[in-house]
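Prediction below, plus the sequence it came from.
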Amino acid sequence: MLSRLLREHQARQSERRELQERRRREAIAAATRLTEALVDHLNVGVAQAYIGDVENWARSIELDMRTIATGWSNIYPKGQLQPACS
């Protein structure tokens, strides 16, 4: 009788441990998926903002350089020497 009760108790304990371990693995997997989804979502927003700013900055610099080059070419046409500074 006692040995039967002990075996039943051990079997229930084993089932509980397996259930607890399965739930722990599922919780870890769910937390990992959530974390990855959050990071991906944040990275997309950051990448769009960062790349957009870089593209805007590059366009602005390019426009400034073209304006400067046009100004210099209007002031000093090709082949004309620049006056010496005094």
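On my side now, so go ahead. Remember, it's a predicted structure, so these values are computed and weren't measured experimentally.

C-alpha from now on. contacts and neighbour counts both.
OK.

How far does the host helix or strand of L6 sit from its chain's centre?
Here L6, judged by DSSP states H and E, is contained in helix 2-75. Taking CA atoms, centre = their mean, to the nearest Å, one finds the center of helix 2-75 at 7 Å from the center of the full chain.

Can you report how many residues lie near T70?
T70: 13 surrounding residues under other CA atoms under 10 Å.

same deal with R25?
The local packing of R25 (other CA under 10 Å) involves 12 other residues.

Check it against this one:
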Amino acid sequence: MLSSMLKDHRNKQRHMKEAQEKRRQDAVAALYKFNEGIMTSINSKVSAAYVNQCQLDNEMKQLIVQTMRFNKLTTQWASELNSFQTALKELGDVENWASSIEKDLQLVTESLEFINKNNLT
């Protein structure tokens, strides 16, 4: 009787251990699936963030290149504008000089006409 009770007890313990081991394995499997799902979700978000960052880096490089081109072009335009302004000033100086010469020549012409008129009379 005692030996059969001991045998039953050991069988119950073995069944309990087996059931507990099965539950532990099920829990580990469930935890693995949960962890895999979380990591897949996180990895996809990290991957998307990385792709976006790479695109932003490429666009920033293109923007830097375009900005450098724009600065170079702006510098050229400013130089051309300064040259044009200098040419306009020179043209104004030439026009003023020509007007002054014209007035002097008119004065000389009038003086010569006056002298010539006085000599003839």
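Okay, I see it. This structure is a prediction, so every number in the text was calculated from the model and none was measured.

Tell me the spacing between A87 of the second structure and L81 of the second structure.
According to CA to CA, to the nearest Å, A87 of the second structure and L81 of the second structure sit 10 Å apart.

go on, V94 of the second structure?
20 Å.

what's the answer for A98 of the second structure, then?
Distance of A98 of the second structure to L81 of the second structure, given as CA to CA: 25 Å.

The counterpart of A29 of the first structure in the second structure: neighbour count?
When the second structure is aligned by TM-score structural alignment, A29 of the first structure is paired with A29. Residues within reach of A29 of the second structure, counting by other CA under 10 Å, total 12.

what separates A29 of the second structure from K22 of the second structure, distance-wise?
Note on A29 of the second structure: its distance to K22 of the second structure, by CA to CA, is 10 Å.

go on, M1 of the second structure?
Plainly put, M1 of the second structure is 31 Å away from K22 of the second structure if you go by CA to CA.

who's more crowded, those two?
K22 (12 against 6).

Would you quantify the distance from that one to L31 of the second structure?
K22 of the second structure sits 14 Å away from L31 of the second structure, going by CA to CA.

same question, Q76 of the second structure
With distances taken as CA to CA, Q76 of the second structure is found 67 Å from L31 of the second structure.

now K12 of the second structure
From K12 of the second structure over to L31 of the second structure (counting by CA to CA), the distance is 28 Å.

same question, N52 of the second structure
Distance from N52 of the second structure to L31 of the second structure, counting by CA to CA: 31 Å.

Ok, M68 of the second structure next?
Per CA to CA, M68 of the second structure is found 54 Å from L31 of the second structure.

T74 of the second structure too?
Going from T74 of the second structure to L31 of the second structure by CA to CA gives 63 Å.

Report the separation between the spatially most central residue of the first structure and A37 of the first structure.
Nearest to the mean C-alpha position of the first structure, by CA atoms, centre = their mean, lies N43 at 2.8 Å. Applying CA to CA, the value for N43 of the first structure to A37 of the first structure is 10 Å.

now swap in E8 of the first structure and tell me
Look at E8 of the first structure and A37 of the first structure: by CA to CA, they are 43 Å apart.
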